[in-house]
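S.K.: only geometry, no sequence info:
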């Protein structure tokens, strides 16, 4: 429906906002947000996600102690969407060939934001002037939801010995990416044979470890391209590539465009700040079912 990047200074507090028929996804990237959704209090810190359900009043509970930044995305889900108090009654796994559920928790700590940042910026760069753009926006929002669900299921389902070992290795790779670790380095850390490690990694993650390292570097570069004004040379170095030319060649192989072309497509993303709060144009498909609903503030009172 609509979304943006919101920034505010110390002392900002979220205005009361009633969600009509839409969900809102809030992803904190800087500072702290203090919110109340219905009767539940939440504190969001960097990498924290909050899903606000429809027909719910949300408001700030106290001023932010410092500068704050977050993504906000409003979207509509099918009418048969269910809300659960817990997942105990569901059969959930990210290994299902035909998964029956996409699970979005109300609050969730994301392991990292790099890949989601790329998808969010692609979504926010898509306008809704024609049917193709609307289809693209729906596609990117669906990808964001599916990736959040996958991360959630990974945390619920990754309890086997192999998955736990590879999860630890992925975290080691992330913290040692600046060394450009080889498969032998990983095998030494895990005390495994390199060939066996490669097979195990691909079984759990879906791609070989060498490709995973490159993918992580490229995702880092993409995030830097859309979130900073660093030069291409600086981004190459900060994404741990061995030289600007290699970076540009591998980036184009993955994305089909140069780093400069990739950055240029995100020039028109809607940013707002504490002076202009996130606004929500209610779509016709919702408003035609509502009567006398205020655009902002408290929920309508029963007569």
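M.R.: Done, it's in. For clarity, every value in this text was computed on a predicted model and none was experimentally measured.

S.K.: Going by C-alpha atoms from here, please, whenever you check contacts or count neighbours.
M.R.: Fine.

S.K.: For the helix or strand harbouring residue 6, name the packing helices and strands.
M.R.: Using DSSP states H and E, residue 6 sits within strand 2-8. When contacts are defined as 3 or more CA pairs under 8 Å, 6 or more residues apart in numbering; DSSP states H and E, strand 2-8 packs onto strand 68-75, strand 271-273.

S.K.: Which of the helices or strands spans residue 29?
M.R.: Per DSSP H and E, residue 29 falls inside strand 23-30.

S.K.: Second structure for comparison follows:
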């Protein structure tokens, strides 16, 4: 079953939605849209196909119809049916991941948090554990559409919240396969090695490869495939994350924090911190302290 990978930057855009109330004998029209559609079943069953693959809309099930796919009703419905629908657009063509590509993302919590930190992941079909919560979000979107607030961003924020909640359902309902690919298992080992040796300034893909007894190029390719970034960038981001924590929670000098987080020099730490965070470590510390002053 394919999954839609939906980054939040640039942000996806919700167009419009509604609630379909359908009589017996109705059949979904054959069409190819330039927008994607999310559907939440409310009553009855509606069968259709997406590029020839059968799908079924039924109560408490979310169905995704990606843009540019050919959608067609499989047969007239036997009894009255109803569902919520929402059209939305992505900045580019839909990015669909196979079940094999999704498995290493959802089978490890560290990978899940990294890959989905700024993205949604929506399967083509999802039986919801908390359908009432998702239905409430659909109704809030429709209410905002009919009685809009002073800003159009309210509708888009509700849509992004819906994407987040659906992704939570996707994560919580996922059952990992009994066995993962050798490449995925190797990446998990690499992540564990990085986290354990993060403060070592000599940590690199070459040293990790030696520790795991694998070819550096192979580890690098597998890591990028699973994690969506290079080994070097992952090491950098984890070091900066640790540095931020030390800047906020301790009074240690910046130079000491640079050394404790694996940077070979203070100069390199300052350059990378400013490049990635848009400010110096001292500026971040001052801002954090200014927002967390306790008045006694």
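M.R.: Yes, it's here. Note that the coordinates shown come from a computational prediction; the quantities given were computed from them, not determined experimentally.

S.K.: what's the TM-score for these two chains?
M.R.: Between these two chains, after superposing, the TM-score reads 0.48 (TM-score structural alignment, normalised by the length of structure 2); 158 aligned residues with a CA RMSD of 2.7 Å.

S.K.: next SSE after the strand holding residue 6 of structure 1?
M.R.: By DSSP H and E, the next helix or strand past strand 2-8 of structure 1 is strand 17-19.

S.K.: mind listing what's buried in that next one?
M.R.: By 16 or more other CA atoms under 10 Å, the buried positions in strand 17-19 of structure 1 come out as 17, 18, 19.

S.K.: In this structure the last one contacts residue 57, no?
M.R.: When you say that, I think you mean residue 19 of structure 1. Yes: between residue 19 of structure 1 and residue 57 there is a contact at 6.3 Å, judged by CA atoms under 8 Å.

S.K.: which residue ranges form the strands in structure 2?
M.R.: Here structure 2 has its strands, by DSSP state E, at 3-7, 13-22, 31-32, 36-43, 46-50, 53-57, 61-65, 70-73, 81-89, 95-97, 119-123, 125-127.

S.K.: Equivalent analysis for the stretch 1-150 of structure 1, please.
M.R.: Remark: strands assigned in the stretch 1-150 of structure 1 by DSSP state E, counting those that start in this stretch are 2-8, 17-19, 23-30, 33-37, 40-44, 48-52, 56-60, 68-75, 107-109.

S.K.: would a markdown table of those with distance to residue 189 of structure 1 be doable?
M.R.: Formatted as a markdown table, the strands of the stretch 1-150 of structure 1 follow (distance: least, CA to CA, whole Å):
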| stretch | distance to residue 189 of structure 1 |
| --- | --- |
| strand 2-8 | 39 |
| strand 17-19 | 49 |
| strand 23-30 | 31 |
| strand 33-37 | 38 |
| strand 40-44 | 34 |
| strand 48-52 | 30 |
| strand 56-60 | 46 |
| strand 68-75 | 36 |
| strand 107-109 | 27 |
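
S.K.: Tell me which of the ones you listed approaches residue 271 of structure 1 most closely.
M.R.: strand 2-8 (4.9 Å; CA to CA).

S.K.: Now do the closest one against strand 68-75, angle only.
M.R.: Comparing the axes of strand 2-8 of structure 1 and strand 68-75 via axes from the mean of the first three to the mean of the last three CA atoms, to 10 degrees yields an angle of 170 degrees.

S.K.: buried ones in stretch 209-221 of structure 2?
M.R.: Buried-residue list, stretch 209-221 of structure 2, by 16+ other CA under 10 Å: 209, 216, 219, 220.

S.K.: same deal with stretch 200-220 of structure 1?
M.R.: 200-201, 204, 208-209, 212-220.

S.K.: Show me these that map onto helices.
M.R.: Residues of these located in helices (DSSP state H): 200-201, 204, 209, 212-220.

S.K.: Nearest to residue 155 of structure 1 among the residues you listed?
M.R.: residue 204 (13.5 Å).

S.K.: Now that closest one: closest residue in space, sequence neighbours ignored.
M.R.: Sequence neighbours aside, residue 163 is the residue nearest to residue 204 of structure 1 in space, at 6.3 Å (criterion: CA to CA, 6 or more residues apart in numbering).

S.K.: quick one: secondary structure of that neighbour?
M.R.: helix (DSSP: H, G, I helix; E, B strand; the rest coil).

S.K.: number of nearby residues for it?
M.R.: 18 (other CA atoms under 10 Å).

S.K.: Test my guess that it contacts residue 203.
M.R.: No: using CA under 8 Å as the test, residue 163 of structure 1 is too far from residue 203 to be in contact (9.4 Å).

S.K.: which one of the buried residues of stretch 209-221 of structure 2 is nearest residue 282 of structure 2?
M.R.: Nearest to residue 282 of structure 2 among those: residue 220, at 33.5 Å, using CA to CA.

S.K.: can you tell me how far residue 137 of structure 1 sits from residue 169 of structure 1?
M.R.: 34 Å (CA to CA, to the nearest Å).

S.K.: What of residue 210 of structure 1?
M.R.: Counting by CA to CA, the gap from residue 210 of structure 1 to residue 169 of structure 1 is 13 Å.

S.K.: Tell me if I'm right that residue 272 of structure 1 and residue 7 touch.
M.R.: Yes: using CA under 8 Å, residue 272 of structure 1 is in contact with residue 7, at 6.5 Å.

S.K.: Compare the two and say which is more crowded by neighbours.
M.R.: The residue with more neighbours, out of residue 272 of structure 1 and residue 7, is residue 7; 21 against 16, by other CA under 10 Å.

S.K.: wait, isn't the more buried one in contact with residue 71?
M.R.: No: judged on CA under 8 Å, residue 7 of structure 1 makes no contact with residue 71 at a distance of 9.0 Å.

S.K.: How many residues are close by residue 227 of structure 1?
M.R.: Neighbours of residue 227 of structure 1 under the rule other CA under 10 Å: 14.

S.K.: For residue 84 of structure 2, state which of the buried residues of stretch 209-221 of structure 2 is nearest.
M.R.: Nearest to residue 84 of structure 2, judged by CA to CA, of these is residue 220 at 43.4 Å.

S.K.: Is that closest one in contact with residue 206, as I believe?
M.R.: No: the criterion here is CA under 8 Å, and residue 220 of structure 2 misses it with residue 206 at 9.4 Å.

S.K.: Quick check: residue 99 of structure 2 vs residue 206 of structure 2, distance?
M.R.: From residue 99 of structure 2 across to residue 206 of structure 2, the span is 30 Å (CA to CA).
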